[in-house]
Structures are given as structure tokens and as C-alpha cells.
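Novice: would you be able to build a 3D model of this:
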Amino acid sequence: MARIAFILLCHKDPKGVVAQANRLTASGDYVSIHFDARANLRDFELIRSELADNPSVVFAAKRWKCGWGEWSLVGATLEAVRAAVASFPLATHFYMLSGDCMPIKSAEYAHAFLDAEDCDYIENFDFFESDWIKTGFKEERLIYRHWFNERTQPKRFYASYELQKRFKITRQIPSDIQVRIGSQWWCLRRQTVERVLEFCASRPDVMRFFATTWIPDETFFQTVVPHVVPRKELRPRTLTYLVFTDYGMPVTFYNDHYDLLMGQNYLFARKISPEALRLRERLGALWAAEGVHFPISNEATGLFRFLTGRGRVGRRFAPRFWETDGTLGRENSLRLIVSKKWHIAKRLTEAIRTHTDIPAVDYLFNEAEARLPDLGGVENTVSKRHRHRKALLRLLFEQFDANRLVICLDPSGMHLIQDLASDKTDTRVLLIDSHFDDDYLRGHIGRVGLAGPETSEEVIERLLPTVRADLEHEAERLRDIEFTSFHSIAPWRSAEDNAVQIARFLDVMPEMGRELASTQFLFAE
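Specialist: Model prediction:
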């Protein structure tokens, strides 16, 4: 059975460190602790005294003064790893943790998970080809030497960088090394850790290179492990669950996140708020539990993106710079059919194409197939249409040789609707109101990735009210905007009422409005 030696890097909360070490070792596992040399000495002495009688705990022989982005973080990790390898000969796996991490599975589950496959878990993506680095330095991390810390010595950091850049003082990456990048939270087998330590002893050139690399905790192990282990034995993922905000900061979890965390396909999670005492208590008890079933849903990241992606109404988006002075033309009239239920909107556009001479296309900003004519390639991808949306619409007016055009939009694209409605052209909006029953919401949850096939019914039931409220809020936001010409139809209104609204929206005779409103199965699910 797997026995884990946890490599615990910490710098605060001595009581929490003691509790974490005792909890992890109670399951038959081990803990190797590196406590930052910058931290309070009395805190370190408290930890040592409290854990002195625990034979499954060892301390790094050397304490490093750690700084974010520095080699010191890798040095501290290697010290803790060496201590663990020497002290715990029965350890089969070595798992990186921080003081902010907590288990989200039981020890029983974790051991069975690691026993199931003989492999290492470490993110390792190509440094240059992947988009793992979103902003800031990329190649500069490697080709220049970094002796100073950006956060504590910013003037020296950037002065050193600018001098090297100005005088072209660069260096070569070791020729036999392919630099890779990923999360610092890994889980490696014993034989892998021993090979890494042998590599460190035999390759001082590589050690010197990474010692002056910026943020080496994201590249050192991620590069060395694939160098000493066959790729087929590597799984490019972390077993520690974490989510980052749009600003690159890790999301903190609180008391009400317990069920959500349990459903993720990971063994630990960070960051757990120090104030989330109830969550810490429950997760701590979970590690010692036996016979617990964990239905994996993996909906947490999707739910976070879904909820935070709503933005602040009216402030999240701005017009594309090339469209600031663009217009669709005062002589043209754009008609926007806005509907969450795409199949209903498409039935209406099909009827408009059949019974009138008004050109109508479907969800051209949402799906590739939208009943568009050939426009010479500008229409090939949805992303290209978004980048040049007004240019695309002008082309459609020209292609159809018409001054009226109907398009379909999803109400979630509020920024797009507002942008088009603010144009100098005559813009009219037709909202198709809908009820959202539980069956529809379940399908929507699956379509947007909030839940997967393995998501439990209990999790989905918890999501239903949130998603329903969000969809209803989209329609309310649309009504709150003071459009010059706003109309709406709904399945619960009379056919005559819907006919009047459609006729005014399209500017057609009442008879044609009635013809379109009576489209067979228009509102059918």
C-alpha cells in the first residue's frame, strides 16, 4: 500500500502546522517540514517541541530564507525531500504541500488512488510553446540572470534586468535540457525522487542555471522529472486543487465550500482560509474517515468561472478600438431576436426567411453554422466574427442587398447587444420570453460545463436555483435597458398579442405578423 511522505513548506500558523502534521501521520504517512528561516523563531521552536515525540515527522536540516520567485523555494523543497528520503525508507510517494493545504479526500481514498497507477503526477508543459504563462516575463525568466527579488528589491531587480537587456548579456539554456513549466504542487514516486536527487548531484551546471532563473519553483522539478523519467510514466496534472482569479491570485475556500471540494478529482486543495474553522475541522476529520464514497463531479472550476464571469453590469467590456467610429449606416435597420432557447429563435428566423423578403441569420456570434452566405472567409470562425462584428454586419447588408437584417443573439451577450443597440442605425430588439423548468436547466448545466456525467443529483439540485436565477436575471437586465424599440413575445401570451409584437418588430403588415406568430410548434420544447 502507498505510504506518503508529505513535503510541507510553511512559514506561519505553528498550531496549524502541528495539527496538520499530526493528522497526516495518524494515517500511517510521514511529514518532512521546512519552516521558513524568515519566520518567527519562537514559532519554529513551538513546532519542534510539539512534534518532538512524533517519529513520523522530520525537519529539513537547513532552513532557507524563502522569497517568492526565488531559488530559495526550490532549495527549501530539496532540503525537505532529502530529509524525508533519509528518514522514511518505507515511503513510496512524496507529496508537496503548503500550510494552506487541506485534504479533500480520505487517506483511504488517497492511498488507493496512488496504488491504482504506477506514475508521477506533475504538471510539465513546454515552456515556450504552451500558454501556461499568461502575462509578464517568459523567455526573460531564463535567458537573463536574476539575483534580486522583484517584490522586496524591485529597483535592483529591474536595474539588473535592464542592464543585461541593454548590453545583450544573455545565457544559453543547457543544451540537453528542455525547459518545462507547471504547478509546484506535485506527487512523485520514491524512485523518481531518488533520480532527481542524483541528477542534482551530477549536474552542477543545471543547478547553477536554475539558481538564477526567475520563479524556478514552476520550472525546476517540472523540467528535471521528465528528464529522468519516461514520459509514459508521467501524468501532467497536479493532485492539489487550486483555482486562480483573473488577477492571478489563488481563490480562497471558506466554510460553505465543503461539498464542492469533496466532488473534485483531487486529493488536497489550497488555499483554505485560516478563518474557515468549520471547513478545516470537517476536512481534517475527512482524512481519517473510512468507507466514504466520493462522487466526482469536477464542477467547481466551471461554476467559479460561470459566476465570476458575469462581471459588473455595464463595466466589464468596452468597444473594440477599431469600432469606435464604425457604424452600420443610418439607412439600415438591424433587428435583434434575443432568446435563451435557441431552437425557438431559429424557428422564427426560418419562418421569416420563408414568408418574407427580410434576410435572417441565426446565432452568428455563438455557433459556426448560422445560415450565413459566403463572405470570402471573414465569416469562417466565431472568434473572427466577434473581432470584426460591425464589419461583418455591414457585409451582410451588402451581400443581401437589403436595408433590413434579422440576427439572433443570446441574452448572456449583454455587452454585444448594448454595443449594437447603441449604433446610429435603427436597431430593434425582440425578446422571446421563456419559462425554465428543471429539465431545461439540467440540460443547460451540462451544455455550459457546470456538471458532467458523474455529477451527483444532489450537486445538480444545489445548482438549479442559482442557474435559474441567473437566466431570469438576464431577461430582467434586457428589460431594464431603455431601447428605442423593444418588443417581446412569450408562449403564455395570446397569438394576437405575439402577432402585434412581431409585426412591429419587423415592420410588416398585421397579416404577416399573424402568419409568423402562428408558426407551427414555434414555442415547442
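Novice: CA atoms for contacts and neighbours, from now on please.
Specialist: Will do.
Novice: how about the nearest residue to the residue nearest in space to the middle of the chain, chain neighbours excluded?
Specialist: Centroid-nearest residue in the chain: Thr301, 5.7 Å away (criterion: CA atoms, centre = their mean). With CA to CA, 6 or more residues apart in numbering as the criterion, Thr301 has its nearest non-adjacent residue at 6.8 Å, and that residue is Val243.
Novice: dump the residue contacts of that neighbour.
Specialist: Pro250, Val251, Thr301 (CA atoms under 8 Å, 6 or more residues apart in numbering).
Novice: you'd agree the last one is in a helix?
Specialist: Yes - counting by DSSP: H, G, I helix; E, B strand; the rest coil, Thr301 is found in a helix.
Novice: what separates it from Asn265, distance-wise?
Specialist: For Thr301, the distance to Asn265 (CA to CA, to the nearest Å) stands at 11 Å.
Novice: check the second one too.
Specialist: Counting by CA to CA, the gap between Val251 and Asn265 amounts to 17 Å.
Novice: so for those two, which residue has more residues nearby?
Specialist: Asn265 (18 against 15; other CA atoms under 10 Å).
Novice: sequence B follows; please return its structure for comparison with A:
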Amino acid sequence: MSQIAFILLCHKDPQGIIDKAERLTAAGDYVAIHFDGRASDTDYARIRSALDENPHVAFAPRRVKCGWGEWSLVKATLLALETAVEAFPRATHFYMISGDCMAIKSAEYAHAFLDAEDVDYIESFDFFESDWIKTGLKEERLIYRHFFNERENKWLFYRSLELQKALGLSRRIPEDLEMRIGSQWWCLRRNTVEAILDFCRQRRDVLRFFSTTWIPDETFFQTLVPHLVPRAEIRTRTLTFLMFTDYGMPVTFYNDHYDLLLSQDYLFARKISPHAHELKRRLGELYNATGVHFQISNEGTRLFKFLTQRGRVGRRFAPRFWESEASLGRDRQLLIVACKKWHVAKRLIDRIREVAGLPVIGYLFNEQDTPLPDLGGIQTTIEKRHRHRRALMRMLFDYYDTKRLVICLDPASIDLMRDFYSDRGETRLLEVQCSFSDEYLIGHAKRVGLMGENAPRETAELILPTIRRSVAEESEAIRDEGFPHLYVMRDGWEPQLNARPLAQFLDLSEDRAREIAETDYLFAD
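Specialist: Just a heads-up that it's a prediction; the model follows:
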């Protein structure tokens, strides 16, 4: 009978990791854990303390600092695999999962499923001929070297790529390998895993090649398995049920998806919402149940496609069967800094990030060049950001793995403020009121197209009173809305006066808020 060693890569939710490991090992299976080196040492110590005495749990010998799209994810996986192979000699299969994955079948069903065929389960499609990559870089992933993290150092990532192209610094793919691509969620037999580890020890050149490819967790194992295993012993599929939105983001499952998940022809699913407590409880109980019959209909992907093509929510058969754009999340807090002088607000949020440790984003709904992570295309234009404003904000909360996020808005964006204040999450607004010289207002008029660059001074003097009144009316409009949690800082106030509203806005002590308010040249032009 099969016994599974789960290769668990995770970076948060220590209690969830402990619960998951205890559930999986209670059924006689094993778990090898790699906890991200970037994550909390306190959380890791808590996991070790709870699971060190469990003989069916092992930990990777060291913690790699993992980054999306980097070789570090493959390195962490290999460390956990080596640990599992040595620690669990009875394991017959090695199944890759994340902290967001949960079993959607019983252990009894999973073992019988794996016993039915002596094969590996891994997506492995031709890298160049298949359409697995829908948009973005393709051949460039392989033939150029990638030294920077695309999400953390976007400018360096693409500048390095452009420079290599300009200098003709492309490289050859290892000649004896047929490049393949597919999902990183696989289940491999023991012989296959041992062959991969032996290959890694012998072919350091291949490891060097993959170590500077982009997103190697989608190509490394997918290429090596067909190189080492007869094709007849490979099922080109994943056993983990996952779907992606049109923006390339994983679909998240909630409490009302329990019956649908059980009917899919998969053993696990991701991503399970961290807030779907009832779904987690029911799936957790299911894994150790016996005698459960599963009626497989496997309609999940087709149903999701049908529902998302139905247009607005009112045309779907339920307000939120898959995912609603109606809320940022009840337990999330959006902190908005509204300031007409964009450079002042940007200085302020930079200090907020340094002192309060909160993730901050500039004028994402007003300025096209605001630095944003790659969210599958939804972030590419201001028009898309406005059209999918709540979906975009949810993705940003998820990307930064935070409950509190600071953004900047121009005071004219009253419609956005109304929309966010109508959300079930909590919205707070800090208006930063500035003084405006004539020269500044003239420059503002030119930036927004009210005046040409070479407009005569007489024209400027004619429209200056109107511009000044318009700026004042925007500030009045914010107060007229009666927004709760509205705070005001002013150019000209002493730092201790500005620290009080800032402390309330950020839930900081006045001493720490004063550190921010005392920023040099905060209001300077």
C-alpha cells in the first residue's frame, strides 16, 4: 500500500501548518517541511516545538529565503525532498503541497488512487510548442540569465534583460534536455525522486542553467522527469485542483465550495481562503474518514468559465459563488492619504513604511508609472485599475500578505473614496492640506493639461483664481461627504500637532507618529 511523504513549502500561519501536519500524519503519511527563510523565526520555532516529537514529520536542514519566480523555490524543494527520502524509507510517493493546499479526498481514497497505477503525476508539456504560457516572456525565460526578482526589483529585472538582448548575451539550452513546462504541484514515485536527486549530484551544469532561469519551479522537475522516466509511466496532469482567473491569479475557494471540491477528480485543492474556517474544518475531518464515497463529476473548470463569462454579478445564479468583487475583506483596513501635492504624500508614505512597517503604494489610480507588482495584467493601465478597483486592491492585500495597506489618492478622486468607504472593510482617510504658491498651481495646470507649456503669463493669471478655488472645493467636498475616520494634517502646523491625527490614522503612539511628522522637507516643493 502507498505511503505519501508530503513536501510542504510554507511561509506563514504556524498553527495552520501544525494542524495540517498532524492531520496528514494521523493517517500514516509523512510530512517534510520547508519554512521560508524570510518568514518569522518565532513562527518557525513554534512549528518545531509542536512537531519535533512527531516521528512522521521532518524539517529541511536549512531554511532558504524564497522569492517568487526564483531558483530558491526549487532549492527549497530539493532540500525537503532529500530530507524526506532519508527520513522516511517507507514512503512510496512524494507529493508537493503548499500551506494553502488542503486534501479534498480521504487518505483512504488517495492511497487507493495511487495504488491503482505505478506512475508519476506531473504536468509536462513541450515548452516551445504548447500554449501553456499564455502571455509574457517565453523563450526569454531560458536563453537569458535572470539575477533579479521580477516582483521586488522590476526595473533591474527588465533592464538586465534588455541589456543582455542588446549585447547578444543569449545562451544555449543543455543539448540533451527537451525543455518541458507545467504546474509545480506534482506527485512522484520514490524511484523517480531518487533518480532526480542522483541527477542533481551528477549534473551540476544543469543546476547552474536552471538557477538563472525565470520561474524554474515550472520547468525544472517538469523537464527532468521525462528525461529520467519512460513516458508510459508519466501521467501529464496534476493531482491538485487549481484554477486561474483571466488575470493569472489563482482562484480562491470558500466555505460554499465544499461539495464542488469533493466532486473533482483530484486529491488536493489550492488556494483555500485563510478565512474559510468551516471549509477547513470539514476538509480536515474528511482526510481521516473511512468508507466515504465520492461522486466524481469534474465540472469545476467548466463551471467556473461559464460563471465568469456571465458578465455582471446580477446575471450569475448567485451573488458570490466563486468570488465577489464587492468587498476588500471585512477584516482588512485601507488607509488612504489624500494630498494634492503628490511629492509630499510620497515622502509621507515612505516614512510610514520606515517607521510603522506598513506596505505603502503611491498614486496607483492617478499615476500610470506607480510601481506595482505583476498581478496578471490587471495593473497595467489606469483604466484597468479603475475598472477592477476592488479586485486590484484585494490582490495587493494578498500580494503583501497584510491586513493593513496605505495608498495615495488625489483629493479629486472622491468617487474612489466613496467606493472604498462603502466596503465592508474599514477605510480611513488622512487629508494632507498644503499651501500653494502661484508657481506651483501654474505647474499643476500644465501637468493636467489646463495650460500649454508655452502659455503666456497673462493666461495663467486669468485662470489662477479658478484653479485655486477648485483645489479648495476638492477639500471641502471630502468634508461634505461626512466620512468616518477622517483625519487632517496641515502644512504650517508644528510636528506635534500633525502627530496627533497621524497617530490616530495609523494606530501609532504619538511619539512614533511624531518621528514621521518631523520628516525633513516633508512639505517642501
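Novice: reformat the contacts of Val243 of structure 1 as a markdown table; add distance to Arg270 of structure 1.
Specialist: Listed next are these as a markdown table, based on distance: CA to CA, whole Å:
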| residue | distance to Arg270 of structure 1 |
| --- | --- |
| Pro250 | 8 |
| Val251 | 8 |
| Thr301 | 13 |
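Novice: now do the end-to-end distance for stretch 333-353 of structure 2.
Specialist: Taking CA to CA as the measure, stretch 333-353 of structure 2 stretches 15 Å from start to finish.
Novice: likewise for stretch 292-302 of structure 1?
Specialist: Start and end residues of stretch 292-302 of structure 1 are separated by 25 Å (CA to CA).
Novice: before we move on, what about stretch 382-396 of structure 1?
Specialist: Between the opening and closing residues of stretch 382-396 of structure 1 there is a gap of 15 Å (CA to CA).
Novice: whereabouts in structure 2 does it align?
Specialist: The alignment of stretch 382-396 of structure 1 onto structure 2 (TM-score structural alignment) covers no residues at all.
Novice: check which residues of that stretch are buried.
Specialist: Along stretch 382-396 of structure 1, these residues count as buried under the neighbour rule (16 or more other CA atoms under 10 Å): Val382, Arg385, His386, Arg389, Lys390, Ala391, Leu392, Leu393, Arg394, Leu396.
Novice: which other helices and strands does the lengthiest helix in structure 1 contact?
Specialist: Longest helix in structure 1, counting residues (DSSP state H): helix 457-480. The contact analysis (3 or more CA pairs under 8 Å, 6 or more residues apart in numbering; DSSP states H and E) places helix 457-480 of structure 1 against helix 438-447.
Novice: which part of structure 2 matches the helix it packs on?
Specialist: In the comparison with structure 2, helix 438-447 of structure 1 aligns to no range at all (TM-score structural alignment).
Novice: for stretch 139-159 of structure 1, same thing?
Specialist: Correspondence between stretch 139-159 of structure 1 and structure 2 is established over residues 139-159, with TM-score structural alignment as the criterion.
Novice: who's in contact with that stretch?
Specialist: So stretch 139-159 of structure 2 is contacted by 67-70, 128, 160-161, 164, 169-173, 212-215, 373-374 (CA under 8 Å, 6+ apart).
Novice: my guess is Thr219 of structure 2 meets Arg180, correct?
Specialist: Yes - Thr219 of structure 2 is within contact range of Arg180, at 5.8 Å (criterion: CA atoms under 8 Å).
Novice: show me what Ala460 of structure 2 aligns to in structure 1.
Specialist: In the superposition onto structure 1, Ala460 of structure 2 corresponds to no residue when matched by TM-score structural alignment.
Novice: in contact with Ser183 of structure 1, which residues?
Specialist: By CA under 8 Å, 6+ apart, the residues touching Ser183 of structure 1 are Ile122, Glu123, Glu218, Thr238.
Novice: also Tyr121 of structure 1?
Specialist: Contacts for Tyr121 of structure 1 were tallied using CA under 8 Å, 6+ apart; they are Trp186, Cys187, Leu188, Leu234, Arg235, Pro236, Arg237, Thr238, Leu239.
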